[in-house]
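Colleague: Sequence and computational prediction follow.
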Amino acid sequence: MNYYEGPIVYSLLVAAAAGVAGYFTFKVISARVRLHKEANEIRNHPEKYP
C-alpha cells in the first residue's frame, strides 16, 4: 500500500460504515412512522377495525 492508497481505503471504509448506519437508522425511523400512522388510523377510524 503506497501513500495514496491509505487515505482512499480509509475513506471508503468510513463511507461504507456511515452508509450502513444511515440505512439502519432510516429503516428504524420508517418502521416507527408506519406504526404511528397505523395507530392514528385505528384511533381516528375505529369503525373500520373490529
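Modeller: Received, thanks. What you see is a predicted model, and the numbers here were worked out from it, not measured in a lab.

Colleague: all contacts plus neighbour counts: C-alpha atoms, from now on.
Modeller: Fine.

Colleague: For this protein, which segments are assigned as helices?
Modeller: Along the chain, the stretches classed as helices by DSSP state H are 5-44.

Colleague: structure B:
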Amino acid sequence: SETLEPDCFEYPVAERNVASRRIAERLWGVVIGSSSNPKYASVVYRIPNLRR
C-alpha cells in the first residue's frame, strides 16, 4: 500500500473558536485565507507536516 506524505494540511477554523485556533497555531499553522457562510466566519490555517 502507498503512504501519503503531504507537505502540509489545511485546517478551517471558526474565527471565534479560540481553542481550535490555538491548536493550529501550536502546530506552526499560519492563516492562509478566510471565508464566510451563513453560520459563521472562518479562517484557514496551513499546518506543515512536521514528520517529513
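Modeller: Sure, I can see it. Computed from a predicted structure; not experimentally measured.

Colleague: List the TM-score for the superposed pair.
Modeller: Remark: TM-score between the superposed chains equals 0.23 [TM-score structural alignment, normalised by the length of the first structure]; 20 aligned residues with a CA RMSD of 3.2 Å.

Colleague: Tell me which stretches of the second structure form helices.
Modeller: 18-26.

Colleague: where do the strands sit along it?
Modeller: For the second structure, strands defined by DSSP state E occupy the ranges 8-14, 30-36, 41-48.

Colleague: To Ser20 of the second structure, which of these lies closest?
Modeller: Taking CA to CA, strand 8-14 is the member of the strands of the second structure nearest to Ser20 of the second structure, at 6.5 Å.

Colleague: Just want the angle from that closest one to strand 30-36.
Modeller: For strand 8-14 of the second structure against strand 30-36, the angle between stretch directions is 40 degrees (axes from the mean of the first three to the mean of the last three CA atoms, to 10 degrees).

Colleague: Can you tell me which of the strands of the second structure is packed in deepest?
Modeller: Among those, strand 41-48 has the highest mean neighbour count (mean count of other CA atoms under 10 Å), at a mean of 18.

Colleague: Can you name every helix or strand that that strand contacts?
Modeller: Strand 41-48 of the second structure is packed against strand 8-14, strand 30-36, with contacts defined by 3 or more CA pairs under 8 Å, 6 or more residues apart in numbering; DSSP states H and E.

Colleague: returning to that earlier point: dump the strands of the second structure to JSON lines, plus distance to Ile23 of the second structure.
Modeller: Listed next are these as JSON lines, based on distance: least, CA to CA, whole Å:
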{"stretch": "strand 8-14", "distance to Ile23 of the second structure": "10"}
{"stretch": "strand 30-36", "distance to Ile23 of the second structure": "11"}
{"stretch": "strand 41-48", "distance to Ile23 of the second structure": "10"}
